[in-house]
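>>> need coordinates for the following:
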Amino acid sequence: MTPYELLWQPFADFAFMRHALVGCLALALGCAPIGLFLVLRRMSLVGDAMSHAILPGAAIAFIVYGLSLTAMSIGGLIAGLVVVLAAGLVTRATRLKEDASFAAFYLVSLASGVLLVSKWGSNVDLMHILFGTVLAVDDTALAFLAMVASATLLVLAGIYRALVVESFDPEFLQSMGGRGAWAHFAFLILVVLNLVAGFQALGTLMAVGLMMLPAASARLWAKELPALLGIALLIALLAAYVGLLLSYHADLPSGPCIILTAGIAYFISLAAGTRGGMLRSWLGRAHLEA
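Down below sits the predicted model:
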């Protein structure tokens, strides 16, 4: 097999592969920086919780409109925003912290969504919603993915400074009169938007993978924020491309292949990362013992 046949021919020959590649690359552009800020703000599990919070809205839209990605995306977006607002209100009105609030709503949302689809759908429908069908991405879905990626990058550019300061020193931002609460809320909306976009291609269970795994990997390679953003983005883009190729040549489901590719990058980073990787730590201890 020539390099062309291995690396590019699937995308040259099949339109559905090109659509899947463009959609996943757009998804990576939005998800990678969002995931990195979730990691920096110690909100990784919040991202996972939000990926399940959209399920009831998508399930209700599925019951009413069938397998319409547009309807399910709107339903998922509404459900995600409701959970964001409800978790924020619970956090401010009770002694529960934000992560505990999100965890509670996540469990209720996941159970409700699965019950709804199981009652009025089929196992095939449930698998479609949970794991997605990236190879079925059409022009409408591509336009939505591109819109979400563009909006994410523009809004992040606008709230970048407040987001960075709040990530590392929220008390300082409050003392300087910064609008940390608004930046935090805008950021949570971006999380929901990107998870809804990811739901179209990867399903509710897999969408968070392209958000968190590249970000966690980047933390093991760099310290400065621009470098972290660049590495996370590079890993997400490569995971999308390599995962699609792997799924095509090995005849495997595309979504899991993309996430497993990102997982392989994470394990490589764990072993060989220059900032906290196990190999570097072992060599450092061996040098001190010598």
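
>>> C-alpha from now on. contacts and neighbour counts both.
Noted.

>>> report the separation between M72 and I189.
Using CA to CA, to the nearest Å, one gets 17 Å for the distance from M72 to I189.

>>> which of these two has more residues huddled nearby?
M72 (28 against 18; other CA atoms under 10 Å).

>>> hmm, that one is touching I63, no?
No: using CA atoms under 8 Å, M72 is not in contact with I63; the gap is 9.5 Å.

>>> so P10: helix, strand or coil?
Following DSSP: H, G, I helix; E, B strand; the rest coil, P10 is assigned to helix.

>>> let's see this one next to it:
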Amino acid sequence: MHPSLALLTWLTDPWTEALTRRALLEVVLLGIAGGALGGWVVSFNLGYSAESLAHALLPGLVGASLLGAPLLLGGAAGLLVAAVAVAVAGRIPGLDRDTAVAVVVTALFGLGALLALSPDTPAGLQGLLFGDVLGVSDTDLALAGGLVVVLVGALTVLHPRLLVIGLDRLSAPALGVRTLTMDVTVLVLLAVTLLVAVQGLGNLLVVAVLIAPPSAARLLTRRMAPMLVVSSAIAVVGAVAGLYLSYYAGTAAGASIAAVLVGTYLVLAAGTAAAAALTRARTRPTPEPAGAPA
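Purely as a prediction, here's the structure:
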């Protein structure tokens, strides 16, 4: 077989089945959404919140099941309550953001664990929490597409206010920007993103898409707008590369995507550190030989 034809076959083989094509579209959509929102998550130091809010799904899902309500509605209610509770708890004097997140999420997760002792707990709960990127449905794709439209629109409208807080949180109120309102808004957007993404991708991939791409993008540029674009590009390319890795290496799709995204950040971080060290070594003044004339 001609090398060019072999390469073309290698590139197209993973997408010959409908389930892999749906997975590809899902990760592209969520890569765009997660990369864009992740820039603000990292800028606002909400990485721990992103990981923790995913666990807030549990009480909402179990409660909805026990009440006979749709699981998506229960998960949404649990996440929204957690997002607002975290933002409000973070305003308590003497209680930092990480502690507020830990208190709220631990309480919610404990409540969910108690509710899960009921024999009526849904059998598919574990799958909803951990997801399956190769098992996404047309409904999941529709939700992901809607998420991208809503999220990109909201972030575009809110960009100036978010930028003020990102640059100088303490001076934001004097400029007419309410930090609590923006914190709640970002956390609610984060909650909605988690709710949509975990349907097919699970906690592992959601956190990787939200944290690794913007962290890598911040190593390449410090300007917010370019960073959001680069973050989304890294998320999309990394997610597609992860699907290739999963297909040819036979590894789990979600874990493969997360590994590629985190690996991209580590490579860029190492490269940036090496370049900085080389620059310092080149600009360091050369000491004069001992005994040289003054």
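
>>> need the overlap of contacts for M72 and I63 of the first structure.
Common neighbours of M72 of the first structure and I63 (criterion: CA atoms under 8 Å, 6 or more residues apart in numbering): none identified.

>>> I'd like the distance between L193 of the first structure and D48 of the first structure.
14 Å.

>>> one more: T204 of the first structure?
9 Å.

>>> more neighbours, these two?
T204 (30 against 22).

>>> list the buried ones in the helix or strand that one falls within?
Here T204 of the first structure is covered by helix 180-206, with elements defined by DSSP states H and E. Under the neighbour-count criterion of 16 or more other CA atoms under 10 Å, helix 180-206 of the first structure has 180, 183-184, 187-206 buried.

>>> next one: stretch 219-232 of the second structure
By neighbour count with 16+ other CA under 10 Å, stretch 219-232 of the second structure contains the buried residues 220, 224, 227-232.

>>> and if you look at stretch 8-20 of the first structure?
10-11, 16-20.

>>> among those residues, which ones are in helices?
Judged by DSSP state H, the buried residues of stretch 8-20 of the first structure include 10-11, 16-20 as members of helices.

>>> can you lay out those residues as TSV showing distance to G30 of the first structure?
Shown next, in TSV, are those (distance: CA to CA, whole Å):
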residue	distance to G30 of the first structure
P10	25
F11	22
F16	21
M17	20
R18	19
H19	17
A20	16
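
>>> of those, closest to Y106 of the first structure?
Of all these, Y106 of the first structure sits closest to A20, with 28.4 Å by CA to CA.

>>> got a list of what the closest one touches?
Contacts of A20 of the first structure by CA under 8 Å, 6+ apart are 134-137, 201, 244.

>>> try 10 Å this time
Shown in contact with A20 of the first structure (CA atoms under 10 Å, 6 or more residues apart in numbering): 11, 26, 133-138, 142, 201, 240-241, 244, 254.

>>> including distance to A100 of the first structure and secondary structure, could those residues go into TSV?
Output for the contacts of A20 of the first structure, formatted as TSV (distance: CA to CA, whole Å; DSSP: H, G, I helix; E, B strand; the rest coil):
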residue	distance to A100 of the first structure	secondary structure
F11	44	helix
A26	31	helix
T133	31	coil
V134	32	helix
L135	36	helix
A136	36	helix
V137	35	coil
D138	37	coil
L142	34	helix
A201	28	helix
A240	32	helix
Y241	36	helix
L244	36	helix
S254	33	helix
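
>>> and which of the residues you listed is nearest E5 of the first structure?
Taking CA to CA as the measure, E5 of the first structure lies nearest F11 of the contacts of A20 of the first structure, at 9.8 Å.

>>> measure the residue most central in space within the first structure to A15 of the first structure for me?
Geometric centre of the first structure, nearest residue: M211, 2.9 Å, by CA atoms, centre = their mean. M211 of the first structure sits 26 Å away from A15 of the first structure, taking CA to CA as the criterion.
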